[in-house]
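A.B. asks: Provided below are the primary sequence and the corresponding predicted coordinates.
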Amino acid sequence: MHVLRARSAATALTAATAALALAAGAATAAPTPPPPPGSAHMGMGVVEHDGQGGLPPGAPRAVQTEGVDVSSHQGNVNWAALWSSGVKWAYVKATEGTSYKNPYFAQQYNGSYNVGMIRGAYHFALPDNSSGATQANWFASNGGGWSRDGRTLPGALDIEWNPYGAQCYGKSPAQMVAWIRDFLNTYKARTGRDAVIYTATSWWKTCTGNYAGFASTSPLWVARYNTTVGELPAGWGTYTMWQYTSTGPIVGDHNRFNGALDRVRALANG
């Protein structure tokens, strides 16, 4: 009996020691490092912050048009396969901050156009990096321009969770609204078009205070990975585009334009 008690005590002590060691290891584990500069892309924070539900119904009640968005993560894209699958429009990451340019931009931007798609470019915003005007000029000069050829969509401002640090980039809601306004005004001065705003409702509410003042000019591209689009940011009564999944066929990020193909073309024409 004494031997059994001694063995039980020793086992308990060993287990307690292991638990303490595990807890100490967890406490001293290094934090996950941020991703490398330039690696940000549309929707990379959606699942972490908003979660992910099911896919929307395959046959939407209103006519909608399938699209995709791509960045350097997709590399050289098989545009012919996407076109054959029913994808008719695309957005391609052009720039990030004030120094990054997508090395696959030409293949993606021209390749989508060459198979017949209506395409546009987007800029991943880093509001803690430089002013909105500076980033809008960088974008417009490096792939984010626009022409009335019926096949080029206005540039999109990708404004969402900061993958490199604090989710609101260290800005108050008023400062964030001012930064976005600076970007939008400069982009319109450069191109003659109002930029599309890509965002997620939860981020917009947190980081802009749910500001409603851009809805009258900028089309909304909302990110939500679920069966319905859900609540929209303040001011917008409807969405123009909806990024509904990051796990779609051929390339992950799939979207629906809220209208038939002629409405996509109308947005391109301005």
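C.D. replies: Done, it's in. Residues are numbered from 1 along each chain as shown.
A.B. asks: every contact and neighbour count from this point should use C-alpha atoms.
C.D. replies: OK.
A.B. asks: which residue sits closest to A81, ignoring its sequence neighbours?
C.D. replies: I250 (7.7 Å; Cα to Cα, 6 or more residues apart in numbering).
A.B. asks: what about that neighbour, neighbour count?
C.D. replies: By the criterion of other Cα atoms under 10 Å, I250 has 15 neighbours.
A.B. asks: mind checking how far L261 is from R151?
C.D. replies: Distance, L261 to R151, by Cα to Cα, to the nearest Å: 11 Å.
A.B. asks: of the two, who's got more company?
C.D. replies: Neighbour totals were compared for L261 and R151, and R151 leads with 20 against 16 (other Cα under 10 Å).
A.B. asks: nearest residue to that one in space, please, no chain neighbours.
C.D. replies: I118 is the one closest to R151 (Cα to Cα, 6+ apart), at 4.4 Å.
A.B. asks: the one you found contacts R265, doesn't it?
C.D. replies: Yes: taking contacts as Cα atoms under 8 Å, I118 lies within contact range of R265: 7.2 Å.
A.B. asks: these two: which is more packed in?
C.D. replies: Looking at I118 and R265 with other Cα under 10 Å, you find the greater number of neighbours at I118, namely 25 against 18.
A.B. asks: contacting residues for the residue nearest to R151?
C.D. replies: 88-90, 112, 150-153, 264-265, 268 (Cα atoms under 8 Å, 6 or more residues apart in numbering).
A.B. asks: helices of the stretch 51-200 of the chain, start to end?
C.D. replies: All helices of the stretch 51-200 of the chain, identified by DSSP state H, counting those that start in this stretch, fall at 79-84, 105-114, 132-141, 173-191.
A.B. asks: of all those helices, which one comes closest to A10?
C.D. replies: Nearest of the helices of the stretch 51-200 of the chain to A10, taken as Cα to Cα: helix 173-191 at 57.5 Å.
A.B. asks: just how off-centre is that closest one within its chain?
C.D. replies: Helix 173-191 sits 18 Å away from the centroid of its parent chain (Cα atoms, centre = their mean, to the nearest Å).
A.B. asks: for that helix, packing partners?
C.D. replies: Judged by 3 or more Cα pairs under 8 Å, 6 or more residues apart in numbering; DSSP states H and E, helix 173-191 is in contact with helix 132-141, helix 201-208.
A.B. asks: next up, a second structure to put side by side with the first:
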Amino acid sequence: MVTRRRILRWLAGPQLLLLGGFLTVPEVEAAHLAGIDVSHYQGGINWSSVHSAGTTFAITKATEGTGYTDPYVYQNIAGMKQVGIIPGAYHFARPGTDPVAQANYFTSVVYNANGGSFSGLLQLVLDLETTDGQTPAHVFAWTQAFVARVLAVTGRPCIIYTGFYFWRDNVGNPNNNLNCPLWLAAYVSEAQTAALTPQAWSGVGWAFWQYTSSGAVPGVAGNVDRDYFRNSGSYPNINNLRIP
């Protein structure tokens, strides 16, 4: 996410140095749906302009740890819904503190920001990109506990946002994806994403793909993360990943 620039060190490993990151939209399958992810770094957003530019979905930062709420989460979710953008929300994981407490905090904020319901939102997102100095075994156990709590509260597992190298080196490269769709961070061509998909999702591939942090979208000031929903294969319909 744009909230942590150090993510660039593990998004694509050596490939990033060769490609220099994508500043334009890479070649992709025509079926993919376009989206963005945002936080307070983008400030106020003109969601009508974002929607008119062809954006189908957007995911806003909601919380971090157990004490931080993004100051724009309420207006972002409301703005998305008002113009017909499919809304989503993410939690920036802090594996150094209690996962259940973080999941409770996250779900409470999102529930309130969505008007006292989870209905219509994309499955809630766990943004997994830092260890807080914890071991891979700890980070995976933490992830399991967080996902289990979100499932208990919302009835749906999380979407996990991560990259190949982080999952391999900092989560321990488990084969178990916890029944969570993958939001892959990889600033490479689409053809290269298969090789950069963590092994836990090797059979299904990514559901969402963040392909740049330097995107430009009407209605958003400055750079913004841009994403695709696969919209084919294992993930043929984005509405299947919305909470009823």
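C.D. replies: Thanks, I have it. As the structure is a computational prediction, the values presented were derived from the model and not from experiment.
A.B. asks: and the TM-score between these chains?
C.D. replies: The TM-score (TM-score structural alignment, normalised by the length of the second structure) is 0.83; 221 aligned residues with a Cα RMSD of 2.2 Å.
A.B. asks: re earlier: how do the contacts of I118 of the first structure look in the second structure, which are kept?
C.D. replies: Counting by both residues aligned by TM-score structural alignment, their matches' Cα atoms under 8 Å, the members of the contacts of I118 of the first structure that carry over to the second structure are 88-90, 112, 151-153.
A.B. asks: please indicate which of these are buried?
C.D. replies: Buried members of those, counted by 16 or more other Cα atoms under 10 Å: 88-90, 112, 151-153.
A.B. asks: strands - which of those land there?
C.D. replies: Within these, residues falling in strands by DSSP state E are 89-90.
A.B. asks: return the member of the buried ones among the kept ones among the contacts of I118 of the first structure nearest to S172 of the first structure.
C.D. replies: Proximity of these to S172 of the first structure (Cα to Cα) peaks at L153, which lies at 30.8 Å.
A.B. asks: trace that closest one over to the second structure, please.
C.D. replies: Using TM-score structural alignment as the criterion, L153 of the first structure maps onto L122 of the second structure.
A.B. asks: which residues touch P127 of the first structure?
C.D. replies: 97, 169, 176, 179.
A.B. asks: one more pass at 10 Å, please.
C.D. replies: 97, 135, 159, 162, 168-171, 175-176, 179-180, 183 (Cα atoms under 10 Å, 6 or more residues apart in numbering).
A.B. asks: so which of those residues persist in the second structure?
C.D. replies: Retained in the second structure by both residues aligned by TM-score structural alignment, their matches' Cα atoms under 10 Å are the following of the contacts of P127 of the first structure: 97, 135, 159, 168-171, 175-176, 179-180, 183.
A.B. asks: re earlier: any idea which of the helices and strands packed on helix 173-191 of the first structure is most buried?
C.D. replies: helix 132-141 (a mean of 22; mean count of other Cα atoms under 10 Å).
A.B. asks: by contact count, what packs against that one?
C.D. replies: strand 89-96, strand 100-101, strand 118-124, strand 156-158, helix 173-191 (3 or more Cα pairs under 10 Å, 6 or more residues apart in numbering; DSSP states H and E).
A.B. asks: of all the ones you listed, which lies closest to G235 of the first structure?
C.D. replies: Using Cα to Cα, the nearest of these to G235 of the first structure is helix 173-191, at 13.8 Å.
A.B. asks: the closest one vs the second structure, mean deviation?
C.D. replies: In the superposition against the second structure, helix 173-191 of the first structure averages 0.8 Å from its aligned positions (mean Cα distance after the TM-score superposition for the first structure).
A.B. asks: common neighbours of L261 and R151 of the first structure, please.
C.D. replies: Contacts common to L261 of the first structure and R151, judged by Cα under 10 Å, 6+ apart, are 89, 118.
A.B. asks: follow-up on the earlier one: may I see the helices and strands packed on helix 132-141 of the first structure arranged in CSV, with distance to G43 of the first structure as well?
C.D. replies: Below are those laid out as CSV (distance: least, Cα to Cα, whole Å):
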stretch, distance to G43 of the first structure
strand 89-96, 12
strand 100-101, 18
strand 118-124, 10
strand 156-158, 9
helix 173-191, 18
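A.B. asks: Q52 of the first structure: which of the ones you listed is closest?
C.D. replies: Checking those against Q52 of the first structure by Cα to Cα gives strand 156-158 as the closest, at 19.6 Å.
A.B. asks: map W142 of the second structure onto the first structure.
C.D. replies: Match for W142 of the second structure (TM-score structural alignment): W179.
A.B. asks: could you find the closest non-adjacent residue to G230 of the first structure?
C.D. replies: R224 (7.5 Å).
A.B. asks: what about whichever residue in the first structure pairs up with N176 of the second structure, which SS state?
C.D. replies: Using TM-score structural alignment, the equivalent of N176 of the second structure in the first structure is G213. Following DSSP: H, G, I helix; E, B strand; the rest coil, G213 of the first structure is assigned to coil.
A.B. asks: tell me how many other residues crowd G213 of the first structure.
C.D. replies: When neighbours are defined as other Cα under 10 Å, G213 of the first structure has 13 of them.
A.B. asks: and the closest residue to it other than its chain neighbours, what element?
C.D. replies: Among residues not flanking G213 of the first structure along the chain, G235 sits closest, at 6.8 Å (Cα to Cα, 6+ apart). When elements are defined using DSSP states H and E, G235 of the first structure is found to belong to no helix and no strand.
A.B. asks: tell me who's in contact with G235 of the first structure.
C.D. replies: Contacts of G235 of the first structure (Cα under 10 Å, 6+ apart): 210-216.
A.B. asks: which of these line up with contacts in the second structure?
C.D. replies: Kept across both, from the contacts of G235 of the first structure, using both residues aligned by TM-score structural alignment, their matches' Cα under 10 Å: 210-215.
A.B. asks: wait, which of the residues you listed is closest to G230 of the first structure?
C.D. replies: N210 (15.0 Å).
A.B. asks: distance of that closest one from V3 of the first structure?
C.D. replies: Distance, N210 of the first structure to V3 of the first structure, using Cα to Cα: 68 Å.
A.B. asks: now T191 of the first structure
C.D. replies: 85 Å.
A.B. asks: more neighbours: the two, which one.
C.D. replies: Using other Cα under 10 Å as the criterion, T191 of the first structure and V3 rank with T191 on top: 16 against 8.
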